[in-house]
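Asks: My questions are about this predicted structure, shown below with the sequence.
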Amino acid sequence: MSSPSIVWFRDDLRLADHPALRAAIDRGEPIIGLYVLDEESPGIRPHGGAAKWWLHHSLASLGERLGERGGTLVLRRGPAERIVQELVTDAGAGAVFWNRRYGGAEREVDAALKQGLREEGVEVASFAGSLLFEPWTVKTGAGTPFSVFTPFWRACLALPAPRAPLPEPRAIDGPGRAPASDDLADWDLLPTKPDWAGGLRETWEPGEPAARARLREFLRDDLGSYDRTRDEPGAGATSLLSPRLRWGEVSPYTVWHEAVEAGGGSRFLSEVGWREFAWHTLYRFPELATKNLRPEFDAFNWPRLKPTALEAWQQGQTGYAIVDAGMRELWQSGYMHNRVRMITASFLIKNLLIDWRRGEEWFWDTLVDADEASNPFNWQWVAGSGADASPYFRVFNPELQAKKFDGDGSYVRQWAPEYLAEDGRPPMPIVDLKETRQAALDAYEDVKQAARSH
């Protein structure tokens, strides 16, 4: 009698270059694909609204692709440790395979599950499928983690090159009788009252086939000009692969090797490296979304929150064109150009003097590519409280940034056209840039002085 293998899909919603799936195929027993919607395990951060929308469609695509090859995807909701144990028992599974996760709460769940299953005689194995370089493999000469990106990435590039991606399986041997599964629609991942996802539907097609098509399109059309135009939000030259990597619809190994084969793109690959750096930072500092990585910033005196200022920022009504364009692009599409992310984040933190955690929470809820490493990591970078942080005195001036990176106004014209219309009536500026910049510098100087006194 067969003892099926369970492949536990997480943030790796693909068939190609999936080491856990390959291990199950090599074991030679029927395969049960499993996805667990875990919003109950301690420390697990529930997905934001835009992320839930993407997850729904990516799971639908994965289930369809598994079915086409003879496999099955079981959906279950609840604390992952219990759910996986129950399916092992229900299916009489002899093995469970997954690709590793690197958040603190996730690692605790995985470690407990691995120990419990092995004690029951179940084969368990985990694999590297989501990062090119695992966190414990990249260290300084003193054996400590890196805190600055450039030497970190240099050390990564000195390691053996990332492995070649694994081929997509043509056939998957499913079980004779599929275990009970939740109906995806019952998870209520899609917004209905109101349905605010129209812009997401117009912008994105989740799923592995679209991810692979986007990678090929970028490498063919945009890689050559990436270094020159990547900072221009109106140029349309970015890869748009961030949500694909966030949900694992394409692996970083595939991106790496296909980029190299297409002619290199060292600057583009360093952006992949920045993603790695964020995950390595989260691995050693699991509370990245809630605590300052640099503890001296705990002394920063955030003024009392002004809800009207926060709402103006969220709604793209600040009176500064590129800030408002970025926030409207985010609300409409679930995405924002990276340069504009830095500008809007700097404006919230340093011109409005609003705690970076409020901005991180908003991006977490509205970005389709928000993950638990990159989102807080980048917010802390702008705030100056994180790894490889920008100097505290760097305050992005949104007007100068717009002139430098959107000189022809194409980005603002698309998302906040009233700023360029002759009879346009844009919002009045809610703060004075010069005054608020000085207030931010004064507050940061207090942090420096407090650190020196200790």
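Replies: Happy to help now that I have it.
Asks: hey, let's count contacts and neighbours off CA atoms from now on
Replies: Will do.
Asks: Residue 126 - that's part of a helix, no?
Replies: No: per DSSP: H, G, I helix; E, B strand; the rest coil, residue 126 lies outside any helix segment and is strand.
Asks: could you say what helices and strands the strand ranked longest in the chain packs with?
Replies: In the chain, with assignment by DSSP state E, the single longest strand is strand 31-37. Under the contact definition 3 or more CA pairs under 8 Å, 6 or more residues apart in numbering; DSSP states H and E, strand 31-37 sits against strand 5-9, strand 73-77, helix 80-91.
Asks: Off-centre distance for the following helix or strand past the first one?
Replies: Read it as strand 5-9. Per DSSP states H and E, the first helix or strand lying C-terminal to strand 5-9 is helix 19-27. Remark: helix 19-27 is offset 26 Å from the chain centroid, using CA atoms, centre = their mean, to the nearest Å.
Asks: Return the list of helices and strands in contact with helix 19-27.
Replies: When contacts are defined as 3+ CA pairs under 8 Å, 6+ apart, helix 19-27 packs onto strand 5-9, strand 95-99, strand 123-127.
Asks: and that helix, which residues are buried?
Replies: Neighbour counts over helix 19-27 (16 or more other CA atoms under 10 Å) mark 19-25 as buried.
Asks: Equivalent analysis for stretch 157-164, please.
Replies: In stretch 157-164, counting by 16+ other CA under 10 Å, buried: residue 162.
Asks: about what we covered before: nearest to residue 429, out of the helices and strands packed on helix 19-27?
Replies: Among these, the nearest to residue 429 by CA to CA is strand 5-9 (46.7 Å).
Asks: Okay, one more to line up with it:
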Amino acid sequence: MPDPVLVWFRQDLRLSDQAALAAAMREGPVIPVYILDDAAPGEWKIGAAQRWWLHHSLESLAKDLEDRGSRLILRRGNSAEELERLAKETGACAVHALSHLEPWWRNAERAVARRLPLHLHDGALLLPPECLKTGGGTPYRIFTPFARAVMEHMPPAKPMPAPKRIDGPAKWPPSERLSGWGLLPAQPDWANGFAKEWTPGEAGAAKRLRDFDDEVSGYDPARNLPSCEGTSRLSPHLHFGEISPAEIWHRVSGKGEGAAVFLKELIWRDYAHVQIWVMPEYGSKNARGTFDNMPWRDLREAKGDFAAWKLGRTGYPIVDAGMRQLWATGWMHNRVRMIAASFLIKHLLIDWRHGARWFWDTLVDADYANNSVNWQWVAGSGVDANIFSRIMAPLVQSPKFEAADYIRQWVPELAQLDDKVIHDPDAYDARPRDYPAKRVGHRQGRERALAAYRHVKR
């Protein structure tokens, strides 16, 4: 029997369209391994909501492997050290893995390659980042030309089916127990509503894609309406790699204008990853250096406002509905994410990095590339971003995107108000006693933000 081969799973928890697994199976018996490496990401250790998802996704992956005669080996610690230890225990001759662009994973890949033969494969994105260069030979930093360049390479290769059987080694190495990792919240179980919303794992991702396939024709404009299920809700499955972007592309492509709009969102995901490939510190550093001059409010001064935003108690119903949806489900409608982020940055004049950190801890789909690039897009500090002076007006956005029923669902104090009143109860002298007054008036917040922005323009 040939020497076994390690397959290093990370944010690619699937068996179908898994190039690393397919390549490893051609070499010899396969030992699938997942390492909980909290040290490598440093300050970007996966957040609490992601840990809930990870627990259930690993459970699902382990079962899928067992159904094919294999098993998932769990280890905790430094990725390079644990893979080297496993290689010595098992006689494994190489490691296969999908390539990831988060800075800590790139560092970990280099560390592994110094110890063991490491074979990296594409599959986390539609295209590897080095495929696309401008006429000057540099990576694209602006989305529109990037998207045009991507389309020249589409469709991606057809996805590979999951193997029916995976041969393992004659003797398996020991594995840690998933239950001992403490990924699930307890005392209290603040995630008790997550299971009603989500089914982590490859099977859950496949079902979500089938459901969306029936809805994609109406994606535009339904994606902007929080009161209806117009979005794909595939983002956490994509983040954890339970489904490949190629699989999604082939499933929905060619199904009308709604599908075309959705596929641009899939391209945006690639775009965001290219930006962190070029600028690994995108999550903590302004992409536009002039924003280093922005006079953000000191968080000690703004503590009450920041707490109110996190709890969904700002006095702006559309913002509060989004933040409470986040608490209850680990997810927020994309249009509302933009409104809530804009409110924190511009109305409350709080540094975008504080909001990004909160989303990192509370979103089940908290992706370093998407989270960082999207926050900097709203802040205006990104490479290709919204202009800071374009300030979203929550009281206009809410009726424009028909958010009345969404507010009723997540802000029960306002459920009895009619559609005309619910977006801004104060304007009709109809604010219930148990609902807070606005933390800041729209005009006051806007003028303060524009005054601060003048420091950036200097």
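Replies: On my side now, so go ahead. Just so it is clear, the model here is predicted, and its values are computed rather than measured.
Asks: Can you give me the TM-score here?
Replies: Remark: TM-score between the superposed chains equals 0.95 [TM-score structural alignment, normalised by the length of structure 1]; 441 aligned residues with a CA RMSD of 1.4 Å.
Asks: for the helices and strands packed on strand 31-37 of structure 1, which one sits closest to residue 227 of structure 1?
Replies: Closest to residue 227 of structure 1 of those, according to CA to CA: strand 5-9, at 34.4 Å.
Asks: Touching the closest one from outside, list them.
Replies: Residues outside strand 5-9 of structure 1 that contact it (CA atoms under 8 Å, 6 or more residues apart in numbering) are 20-21, 24, 27, 29-36, 88, 93-99.
Asks: still on that earlier bit, closest to residue 254 of structure 1 out of the buried residues of helix 19-27 of structure 1?
Replies: Nearest to residue 254 of structure 1 among these: residue 19, at 12.5 Å, using CA to CA.
Asks: Show me what the longest helix seen in structure 2 is packed against.
Replies: Counting by DSSP state H, the longest helix found in structure 2 is helix 257-278. The contact analysis (3+ CA pairs under 8 Å, 6+ apart) places helix 257-278 of structure 2 against helix 143-151, helix 219-222, helix 245-252, helix 368-379.
Asks: The helix or strand following it maps to which residues in structure 1?
Replies: Next in sequence after helix 257-278 of structure 2, counting helices and strands by DSSP H and E, comes helix 303-311. Helix 303-311 of structure 2 corresponds to residues 307-315 in structure 1, going by TM-score structural alignment.
Asks: and the matching stretch, how far out from the chain's middle?
Replies: In terms of CA atoms, centre = their mean, the centre of stretch 307-315 of structure 1 is found 24 Å from the chain centre.
Asks: what sits against the residue positioned nearest the centre of structure 1?
Replies: With distances taken as CA atoms, centre = their mean, the residue of structure 1 nearest its centroid is residue 371 (3.2 Å). Listed by CA under 8 Å, 6+ apart, the contact partners of residue 371 of structure 1 are 246, 364.
Asks: Structure 2: which residue goes with that one?
Replies: That one, residue 371 of structure 1, aligns with residue 367 by TM-score structural alignment.
Asks: And residue 185 of structure 1, by the same measure?
Replies: Residue 185 of structure 1 maps onto residue 179 in structure 2, by TM-score structural alignment.
Asks: Over to residue 351 of structure 1?
Replies: By TM-score structural alignment, residue 351 of structure 1 lines up with residue 347.
Asks: mind listing what its match touches?
Replies: 440, 442, 444-446, 448-449.
Asks: try 6 Å this time
Replies: By CA atoms under 6 Å, 6 or more residues apart in numbering, the residues touching residue 347 of structure 2 are 445-446.
Asks: Ok, residue 75 of structure 2 next?
Replies: Residue 75 of structure 2 makes contact with 35, 176 under the criterion CA under 6 Å, 6+ apart.
Asks: how close does residue 365 of structure 1 get to residue 197 of structure 1?
Replies: Distance of residue 365 of structure 1 to residue 197 of structure 1, computed by CA to CA, to the nearest Å: 13 Å.
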